[in-house]
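S.K.: A predicted structure for the sequence below; I have some questions about it.
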Amino acid sequence: MDAKLSAFNTNINSKYSQGIVLRESLQSPERFWLDQAKKHISWKVLPKIAYSYPSSTQKHLVKWFPDGLLNVCYNALDRHLPEHHDKPAIIYKSPVSLTSQTITYQHLYDSVISFTKVLVKHNISAGDTVLIYMPMIPQTIIAMLACARLGAIHSVVFGGFSASEIAKRIDDCRPKVVLAATCGIESGSKIIKYKQFVDDAFKIVRFKPSVKIFYQRDMYYTPLDYSLGDRDWNLEVANASNITLPPIDFFDSNHPLYILYTSGTTSTPKGVLRPSGPHAVNLVFTMKYFFGLSSNQTMFCTSDLGWVVGHSYVCYAPLLFGATSVLYEGKPVGTPDPGAFFKVIQDTKANVFMTAPTAMMVLRREDNNRTYRNKYDLSSIKGYFFAGERCVPEIAKWWVNHTLNTNMVLDNQYNFGNDAYSIDHWWQTESGSPITGICIGTSENSNQIPSVRFGSAGMPLAGVDLRILKSSDALDTESSTSNLIEEADAGTVGNVVIKLPLPPGFFSGLWNDNKRFNESYFTRFPGFYDTGDVGYIDKDGYVYIMSRDDDIINVAAHRLSTSSIEEVVVKDKHVAEVCVIPKPHSIKGSVPMAFAVLNSQPATDITLNISNLVRNQVGAIASLYPQNILFVSRLPKTRSGKILRKTIRTMVAKAMETAPNFSTLSPVPSPPTIDDPTIIQDIWKAVVAHYSEMSSKL
C-alpha cells in the first residue's frame, strides 16, 4: 500500500508548488523539517536530529527535534524587540465593552514580564500546571505567555464552561494556581459571571489550588475573599514588581507547552498535550506558506482563546512569526450588527481572516443583500479561511460572492487569481494546525496554487501522509482493530487516517493517560493515526472531510454522510442552515432526519422540494422523506459555533424510546459547551410534535 500511495501522491500533486512541498516533506522529512526549524525559530541549542521514537512499532511516540532547546515566549517576544519593539503585536477590539487598544511588542513584553513575576511569587516553575479561565482580553494572552516563559504548562478553559466542567479539569491537571477574570461579556446586557463559576467549582473539586487570581473587569467588579485564596490581578502585579527574575530558561523541544481539553463530555475530558518546539516550527511554517502572510502583516482570527484555533492563530502563531494579531471580543452579529467582522477588517487592515462556517451561515441569514458588508473596505484581505466544521458548497459559494461583491454563477471549482482567496481547511485539537487546505504562500504565481474546489478541505499540508481506508461496519468502535487495512479507491468514502509518524506540532500525548492516548487514536488502525473522521480523496488529490464517524447514516446497508445531505438541503433558497441526523427506521435501519432553519418564509410547503433535491442529487437511497424535515427557529450550538449534532440525535432516540408518553421537559441535559441552553427545550418540543403527529397517523 505504501508504494501505491506514494505514486498516487506524486502523480496528483506534482503540478502544484504545494504538492512539491508535500512530496519533499514525505520523502526527506529529516532534511525538510530541520531546515524549517533552523529557518523560523531561535534555539538555545540548535537541533541536529529531526525526530526519533522508541522503536519502529511505537511511531506514535515520535519526538521532533529531541536534542533542541528553546523558549516559546522568547521566540514570541524577546527576539522581535531589537528591531520591532514599537510594532503592534495585538490589536484588541471589543465592541461588547466598547474598547479598542493597540499593544506593541514592547508593551506586551513588559506586561508578560510583570505577570511572570506574579507566577514566580506563587512558586510556579517549569512543569507546574496553571489553569486559565478567561475571556478574549489581552490579559489571557499575557497569562499564556508568562506560563510559557517559565516552562509552566497552561490549560485554558473556554469561558462560560459550567462549574462542573471547570472542576473536572482542575481535578485532572491539578494546577498550582487558577487565573480567571471576574466575567465575560456576551453583549452589552449579558454578563457571564466567571467568578461565580470558579467559586462553585471550588465547592466540588477534590483537588483545591491554594490561589485564585482574578482580573477585575469594570462590568462585574466583585468582592474577593482572601481567606479562600482569592487575589486581585492588578494588586498582585504591583506587589510583585520588586521581584528580580532569574535569567530566562530554555526547555527541551518536547516539553509540554499546554494542555487543552477536548470539548466537554460526560466522561473525563481528554487533555491534549502540545510539545513546544515542534508546534512552534509548524505554526511559523503555516503562517508563511499556508496563509501566505509576511511578518509585517495582520491576522484576524475570530476563534476564542479557549479553543485550539485561538491558541494557535490568535496567540502563538502571529507572535512567533512577528506579525500582528487581532484579538476580537464579540460575535458576527449583534455586537452591534452583521457588519462587525467587516468593520474590524477595515479598521485593522487585516490581511488574513479566519472564522467558522457557522458564522458565515449566520451572516447569510442576516446580511444576504450585503447591506452591512458594502459599508466596509475589504481590499486588505488576501485570504479568507474557514474551519471548525465542513463548509458546504452552497455557503462557500455565497461567501465568495458576498465578500467579492459579485453575483457570479460558480461551478464546483474556482481559480481566484488576483482575488482574495476563500479557503475551507481541516484540522483538529489534536493536530494544532491545519492538516489539509490550499496553501496560498507556497508560490506568488497563482497558476502554481491549486484552484478551490467547493466542498473540499483542500490538499494535505507538509508532513501529512493522509490516507483513506476502506470502511467496515466492524470498525465502528474505538476498541475494534483490523488486520486487513486496505486503501480506498479515489472518490470512495472511507476512514480518514494519517500514516505514522505524525508531523511536527501534533499532540504528543494525553495528560496522565497514556493508555487512552494509545487506544483512542492508534489501536483501531495499527501504524496510523485515526482521525475519527470519514471522507474521500478525489482523483486529483483534493480531500473531502464529510463527517465524524458517528455522523454516518447507514440506510439499508448504504453508508451516507450527514454532510453530503446537508449540502444539498441548503441549496433550497429558503434554508439558512441545517443539521441532518440519523433517525431509526424499522426496515432500513436508519433514515435521515433534517432540522432546518429558514432565512425566509416560503409561500408554500417546501419539504417535498427539499426531499426531491436530495433524491436527485444524493440518490433515492438517501430516503429523506418530507415528514422527516422539521423547521426550527435555531439550532443548538457550542459557543464556538459548532452544531451539537449528538445532542439532537440523542433527543430523537429518547423520543422514540418514550413515545407516546413524552416528558414535558427535555430528558437530554444541556451540554456544558452550549451557547444558549434554552434552545434544548425548543428542539425537544419540535421532536415531540413530530412524533406525536406520526403517532396520530398510525
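M.R.: Now that the structure is in, tell me what you want to look at.
S.K.: drop to CA atoms for contacts and neighbour counts, all remaining ones
M.R.: Noted.
S.K.: for the stretch 251-400 of the chain, what spans make up the strands?
M.R.: For the stretch 251-400 of the chain, strands defined by DSSP state E, counting those that start in this stretch occupy the ranges 251-252, 256-261, 271-275, 298-301, 324-328, 352-355, 383-386.
S.K.: Redo those as a markdown table? Include mean neighbour count and distance to Lys168.
M.R.: Shown next, in a markdown table, are the strands of the stretch 251-400 of the chain (neighbours: other CA atoms under 10 Å; distance: least, CA to CA, whole Å):
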| stretch | mean neighbour count | distance to Lys168 |
| --- | --- | --- |
| strand 251-252 | 20 | 29 |
| strand 256-261 | 26 | 10 |
| strand 271-275 | 25 | 11 |
| strand 298-301 | 27 | 28 |
| strand 324-328 | 26 | 28 |
| strand 352-355 | 22 | 29 |
| strand 383-386 | 22 | 31 |
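S.K.: in terms of contact, does Glu389 touch Met360 like I think?
M.R.: No. Counting by CA atoms under 8 Å, Glu389 does not reach Met360; the two are 11.6 Å apart.
S.K.: So the two - more neighbours on which side?
M.R.: Glu389 (22 against 19; other CA atoms under 10 Å).
S.K.: separation between that one and Val314?
M.R.: Per CA to CA, to the nearest Å, Glu389 is found 19 Å from Val314.
S.K.: tell me which residues of stretch 99-109 are tucked away?
M.R.: Using 16 or more other CA atoms under 10 Å as the test for burial, stretch 99-109 gives Thr102, Ile103, Thr104, Tyr105, Gln106, His107, Leu108, Tyr109.
S.K.: Please compare the first structure with the one that follows:
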Amino acid sequence: MASRYHEVYQSWKHDPLGFWKTAAEEIDWVSTGEKVFDPDQGQYGRWYPDWECNTCYNCLDRHVEHGRPGQPALIYDSPITGRTASYTYSELLEEVEAMACVLADHGLVKGDRAIIYMPMIPQAVMAMLACARLGVIHSVVFGGFAANELATRIDDATPKSIIAASCGLEPGRVIAYKPLIDQAIDIARHKPDSCLVFQREELAADLKPGRDHDLGALQAEAVVAGRRIAPVPVKATDPLYILYTSGTTGQPKGVVRDNGGHMVALKWSMKYLYDIQPGEVFWAASDVGWVVGHSYICYAPLLHGCTTVVFEGKPVGTPDAGTFWRVISDHNVVSLFTAPTAFRAIRKEDPAGAFIQQYDLSQFRSLFLAGERADPETVNWAIDQLQVPVIDHWWQTETGWCIVGNPVGLGLLPVKPGSPTVPMPGYDVQVLDDAGHPLGANTLGNIVVQLPLPPGSFPTLWNADKRFFDAYLAEFPGYYKTADAGVIDDDGYLSIMARTDDIINVAGHRLSTGGMEEVLATHPDVAECAVIGIADKLKGQLPCGFVVLKAGVDRSHEEIEKELIKLVRDKIGPVAAFKIAITVDRLPKTRSGKILRGTMRQIADGETWKMPATIDDPAILDEITEALKTHGISV
C-alpha cells in the first residue's frame, strides 16, 4: 500500500497541538484541561499541563474493564532456568495491586521515589506498574550494577525504598544482589527506609531485621487476602520515572519521564510505527534497566492491549544462536525489537542461518533494530534470512521513543540500509554545522531537533535543570542537541554516522568512524567491528579498526587485516589514512550491547580512564590493551 507518512507528518507540522490532542484521545484521562501545551512551563514547555491520569490504570485496569481480562498480558520465558509463566490482564492486575498494597504498607506515597534493582523476571514489570499505580516515581537500576554506581543513584534519587530480587542469573553463574545493595547503602549518604526483596529459589538473600522484608511472601499474602488499592490520580506532568544514563565519567544524568505525554507517544507508536494490533504478541528483547525495556517491554505493549514478553536469556549461549527463533515460535511473536549487536552475535555464530530453518516463524512479520548504528551488512543478512521487513530506527534514552524510523503502520517506505529513514511526527530534525548554521543535503554535521520536543521526551533531568539546559539546549539555541552526527539525503532520509565525539579529524578532514565501520563490515570474514580515532602527532588523529571474525574463519589474521586496510583505502580513499586493523576475539560492550568506543580510545591514547559502570565483562579491556601493544601502539 502507498505510505501515508508524508500526509501524516505534514498534518503534524500544520497543526501540532491538534495532532497531539487527537492522539491523546487514545488514553483514559481522569480529567483534561484547556491547554494541550504550555510553552511557559519548564525548560521548553510542558505537554498536557492541567490534565490528570494514571499510567497503571491505562496499562491494566481499562483492559480488564473493557474486554481483555483473560488475554495474556505478560509472558515470562527464561532459557537459563527453563521456566516459563503467563499472566492474563486480570492476573497481572491482581499481582500489581497486591504489590502496590505492600509498598503502601511501607509508607510509599505519591511523589516518593523507589529504586528497582531486579533481573528480567515478571516482578520487575510488576514493581514498575505498582509504583505507577501509587504515583511513586520509580528508578530502575540494572540488576547487578556495581555497589558504588548504585550508591550514586541512591544519593541522587533519595528513594524511600529499594525493591529488589535476591539474585540475577547469567549462563553458568548466579549473581547475588543483596550484598551489592547492602554495600551501596553503606556507601550512600541517603539511607532508604526499607528494602523489599523478592526471594528467587536459585539463591535466597539474608534479610536484615527491621529494614529488609520478603516481598514475595508479603505480595502472596495480599493476593490471598484479595486486597485492592485504587490507582492514584497524578498530573500528566508529574514524573513517572527517573532513568539514569550510564556515562563513563562523572555524575550520571537522571532522565525524567512524565506520565501523560509518555502514554500518548507510546500508544501512538505501537499502531503507527510498529503496526501492532491489540491482542498481538510484541517482544522487545532488551532489559528493564534500559529505556527500551521501560518503553517497549513494560509500558507501550500494555497501553496498547498487547501481550509483552519478558525474556531472561541471551541471543547466543542460552543455549545456542537459535533461542530468539524458539521464543518467537513458541509464543507467536509477530514483531521483535532488539539491538543490532544481538543480530551480529547471532550472525557470527550461525552465518548460514541454519537455526532459523528449525522453527515455525510464519506469524512473524517485522524486525526492528535500535540501540546503536545498524550496519547495512547486518540489516541485509537479517532481511535475507528472515524474509520480513527489517526496520532500523533511531532514538535515545532522553526521547523515550523513536525520533527517526520507518512507520510500518502508515505504510512502509523504501528501506535504505544504513539509514533509519525519516523523522516521526513531533520531531523536526535538522543538520547544523558547529556554528549552528543549517547544512545542505548529504553534508555531515550535528543532528538537532527543533524545540519543543514532542510528548514522551524528557522535560528535564532530575533535580538538575541547569545541567539539562547546559547539556542539551545551550549549544544550539532553539534546538535539542542529540550529540549524534549524520547527514540528511535528497529524499529526507537521515543517516547516523557517529556520536559527535566519534567524528575524527585526520589532517584537517572530518571523517566518520561509522562510515569506515560500514566498509569493514562488508568483508566476508568480519562479524562485527569498531573504529576509533587515536592520537597522532603528525595528522592529529588516525583511525584504528578492531574486527571480530565470524565463527569458523581459519585464515591468518595478518592476511585479513591487510585486506581490510586495502578495502577502506579503495572505498573511502587515502584521505582516511586507514592503516591499523586489529583482530580481536570480542569487543567491550555495555550490558545493552553498545560498544565502548570512548573507553577503547582512552586506552589507545594512554589516557587515564575509569572502568565503565555498564561494562559486560571488564576482562575484555585487558584484551584490547594487549592487542594494541601487539600492533605496536604504546598505551
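M.R.: Alright, I've got the coordinates. Note that the structure is predicted; figures quoted are calculated from it, not measured.
S.K.: thinking again about what came up before, if we compare the strands of the stretch 251-400 of the first structure, which one ends up closest to Val72 of the first structure?
M.R.: strand 256-261 (8.1 Å; CA to CA).
S.K.: Which part of the second structure matches the closest one?
M.R.: Aligning strand 256-261 of the first structure against the second structure (TM-score structural alignment) gives residues 239-244.
S.K.: Next: stretch 381-397 of the first structure.
M.R.: Stretch 381-397 of the first structure corresponds to residues 364-380 in the second structure, going by TM-score structural alignment.
S.K.: Throw the strands of the stretch 251-400 of the first structure into JSON lines and include distance to Arg453 of the first structure, thanks.
M.R.: Listed next are the strands of the stretch 251-400 of the first structure as JSON lines, based on distance: least, CA to CA, whole Å:
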{"stretch": "strand 251-252", "distance to Arg453 of the first structure": "41"}
{"stretch": "strand 256-261", "distance to Arg453 of the first structure": "32"}
{"stretch": "strand 271-275", "distance to Arg453 of the first structure": "32"}
{"stretch": "strand 298-301", "distance to Arg453 of the first structure": "23"}
{"stretch": "strand 324-328", "distance to Arg453 of the first structure": "29"}
{"stretch": "strand 352-355", "distance to Arg453 of the first structure": "18"}
{"stretch": "strand 383-386", "distance to Arg453 of the first structure": "14"}
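S.K.: looking at the ones you listed, which is closest to Trp511 of the first structure?
M.R.: strand 271-275 (5.1 Å).
S.K.: That closest one aligns to what range in the second structure?
M.R.: Under TM-score structural alignment, the match for strand 271-275 of the first structure is residues 254-258.
S.K.: Average offset of the matching stretch relative to the first structure?
M.R.: Once superposed with the first structure, the aligned residues differ from stretch 254-258 of the second structure by a mean of 0.4 Å; criterion: mean CA distance after the TM-score superposition for the first structure.
S.K.: For Lys193 of the first structure, which of the strands of the stretch 251-400 of the first structure is the nearest?
M.R.: Closest approach to Lys193 of the first structure among those is made by strand 324-328 (19.3 Å; CA to CA).
S.K.: Over in the second structure, find the residue span the closest one aligns onto.
M.R.: Per TM-score structural alignment, the counterpart of strand 324-328 of the first structure in the second structure is residues 307-311.
S.K.: Check the offset of the match of stretch 381-397 of the first structure from the chain's centre.
M.R.: Centroid displacement of stretch 364-380 of the second structure relative to its chain, using CA atoms, centre = their mean, to the nearest Å, is 14 Å.
S.K.: Contacts made by that stretch with the rest, please.
M.R.: Contact with stretch 364-380 of the second structure is made by 328, 332-341, 343-344, 347, 388-396, 417-418, 496-497, 514, 517-518, 521-522, 592-594, as judged by CA atoms under 8 Å, 6 or more residues apart in numbering.
S.K.: Give the aligned equivalent of Ser42 of the first structure in the second structure.
M.R.: Per TM-score structural alignment, Ser42 of the first structure is aligned with Asp28.
S.K.: which residues touch its match?
M.R.: Cys53, Asn58.
S.K.: which stretch of helix or strand covers it?
M.R.: Element membership of Asp28 of the second structure [criterion: DSSP states H and E] is none; it lies in no helix or strand.
S.K.: What distance do you get for it to Gly260 of the second structure?
M.R.: 10 Å.
S.K.: Next: Met118 of the second structure.
M.R.: Distance from Met118 of the second structure to Gly260 of the second structure, by CA to CA: 26 Å.
S.K.: same thing with Ala127 of the second structure?
M.R.: To Gly260 of the second structure, Ala127 of the second structure is 19 Å away according to CA to CA.
S.K.: can you give me the helices in the stretch 401-550 of the first structure?
M.R.: 514-521 (DSSP state H, counting those that start in this stretch).
S.K.: Trace Tyr57 of the second structure over to the first structure, please.
M.R.: Using TM-score structural alignment, Tyr57 of the second structure pairs with Tyr74 in the first structure.
S.K.: Please disregard the earlier target; I meant Gln277 of the second structure.
M.R.: Under the alignment (TM-score structural alignment), Gln277 of the second structure maps onto Ser294 of the first structure.
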